[in-house]
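Asker: No sequence on hand, only this structure:
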């Protein structure tokens, strides 16, 4: 009898464990990305790709690519039309210029603010950082990648390339994605964040 109870307990435990699959990813950000891509209500993947999707491919997390940048605000910058992959235009402005060092080299990137996005309560402090680098077209998406940022209280901002991600049009051409301005090209390999996606 004791053996039977023990056997049933083990069987139930194994069944519950199999039902709860651990989310893949080196950290919470990667795990959330994978969870969102598996969720049919959030995923940008096409139906045929979602059926076989297991996880996104990321570079290994590297603290070298998490830096502190100096934010030089540009309050007088004008709104302009940023081009997208579908030909539509998005009203953006350069909120400021990020200056930082990476591998003993100095770089700068324009960080943008969207006219429509800041009208939403949850995104009124949202900043958009698109960039290109020397991994594009090989280990990362050829159209560049994005990083989401928030307006800091001071003049420094954490810039973590480990959280860079592909635009949705890398997965599905129905999406309209901002084209990265050439001025935001980094002449270095940013081997951090989301890798290129191999379509099925």
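Answerer: Thanks, I have the structure now. Predicted model, so just to flag it, every value in this text is computed and none were measured.

Asker: Could you use CA atoms for every contact and neighbour count after this?
Answerer: Will do.

Asker: Which residue lies nearest the spatial centre of this protein?
Answerer: The centroid of the chain falls nearest to residue 165 when counting by Cα atoms, centre = their mean (2.6 Å).

Asker: In contact with that residue, which residues are there?
Answerer: 145, 146, 147, 193, 194 (Cα atoms under 8 Å, 6 or more residues apart in numbering).

Asker: ok, 10 Å please
Answerer: Residues in contact with residue 165 (Cα atoms under 10 Å, 6 or more residues apart in numbering) are 33, 58, 130, 140-141, 144-148, 192-196.

Asker: helices or strands up against the single longest strand found in the chain?
Answerer: Counting by DSSP state E, the longest strand found in the chain is strand 89-102. Applying 3 or more Cα pairs under 10 Å, 6 or more residues apart in numbering; DSSP states H and E, we find strand 89-102 packed against strand 66-73, strand 80-83, strand 105-114, strand 126-131, strand 156-160.

Asker: put this beside the first:
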């Protein structure tokens, strides 16, 4: 009989894969464009596009099929990132990265989505549920990203201290929403069995700072599945010199 720990993990993993497979989820990315200051065409998209800071301007005819909030673009329209523009079955994500508006194409027919066969993972092991202690240290940290020259801010909430492989460890924690902690980390499996780095979101720490790090739920970042991601890099120091043989493996 399957134990409760395994059943809970499997249900969580099934939800994870279902989210990836959503029509406009992370597996649907097919392009990332950075419009310039002057109107220009973007490969595979109708209209003329330009951007200034967070504001994106697009000029198109109604027959070209662009729509914002259900209204056809017929002439010139301006949106402020984050926003969405529809083009048939595709959704154009207007994202704000490094203070600039970018256009990211999400297409349900992307090969990364239609060819998806699941995310491989290490065999689950309760021993990889590690007790930790959270210390609040609010800050804003600027980190690099997987795209050269692009920096992104991380809202830091503090750090977690724990023991792993007989040694004390510490990771910087970012805001995971609703009081949860978001850990971006590297470990000794990266580039071998796992992607370049991974992420882990915890429950909200208890009042005394106690929190569990369940590395069985360590996830690949979106950039592990697509060339069109803008994933922030782990904060300096968030590198474990031991292999974390738990969580998701590098995508096939």
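Answerer: Structure's in. What do you need? In this text the structure is predicted, and so the values were computed from the model without any measurement.

Asker: TM-score of the superposition?
Answerer: TM-score for the superposed chains, counting by TM-score structural alignment, normalised by the length of the first structure: 0.73, backed by 163 aligned residues with a Cα RMSD of 2.1 Å.

Asker: if we can go back for a sec, with mean neighbour count and distance to residue 91 of the first structure added, can I get the helices and strands packed on strand 89-102 of the first structure in TSV?
Answerer: As requested, these are exported to TSV (neighbours: other Cα atoms under 10 Å; distance: least, Cα to Cα, whole Å):
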stretch	mean neighbour count	distance to residue 91 of the first structure
strand 66-73	17	18
strand 80-83	15	5
strand 105-114	18	6
strand 126-131	21	12
strand 156-160	18	23
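
Asker: would you list those strands in a markdown table and tack on distance to residue 45 of the first structure?
Answerer: Listed next are these as a markdown table, based on distance: least, Cα to Cα, whole Å:
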| stretch | distance to residue 45 of the first structure |
| --- | --- |
| strand 66-73 | 28 |
| strand 80-83 | 23 |
| strand 105-114 | 25 |
| strand 126-131 | 21 |
| strand 156-160 | 25 |
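
Asker: Of those, which is nearest residue 42 of the first structure?
Answerer: strand 126-131 (20.0 Å; Cα to Cα).

Asker: mean per-residue distance, that closest one to the second structure?
Answerer: On superposition with the second structure, the mean distance recorded for strand 126-131 of the first structure (mean Cα distance after the TM-score superposition for the first structure) is 1.6 Å.

Asker: following that strand, which helix or strand comes up?
Answerer: Using DSSP states H and E, the helix or strand that follows strand 126-131 of the first structure towards the C-terminus is strand 145-150.

Asker: Run through who's touching that following strand.
Answerer: 111-112, 123-133, 136, 157-167, 170, 178-180, 193-196.

Asker: Any idea how far the longest helix along the second structure is from the middle of the chain?
Answerer: For the second structure, the longest helix by residue count, based on DSSP state H, is helix 4-20. Relative to the chain's own centre, helix 4-20 of the second structure is displaced by 18 Å; criterion: Cα atoms, centre = their mean, to the nearest Å.

Asker: Any buried residues in the next helix or strand after it, and which?
Answerer: Next along the chain after helix 4-20 of the second structure, taking DSSP H and E as the criterion, comes strand 29-33. By 16 or more other Cα atoms under 10 Å, the buried positions in strand 29-33 of the second structure come out as 29, 30, 31, 32.

Asker: For the helix or strand just after strand 29-33 of the second structure, grab the matching residue range in the first structure.
Answerer: Next helix or strand after strand 29-33 of the second structure toward the C-terminus (DSSP H and E): strand 48-52. Under the alignment (TM-score structural alignment), strand 48-52 of the second structure falls on nothing in the first structure.

Asker: Strand 48-52 of the second structure to strand 29-33, inter-axis angle?
Answerer: Going by axes from the mean of the first three to the mean of the last three Cα atoms, to 10 degrees, strand 48-52 of the second structure is angled at 60 degrees with respect to strand 29-33.

Asker: Check the alignment and tell me where residue 135 of the first structure lands in the second structure.
Answerer: Under the alignment (TM-score structural alignment), residue 135 of the first structure pairs with residue 189 in the second structure.

Asker: Alright, that wraps it up for me.
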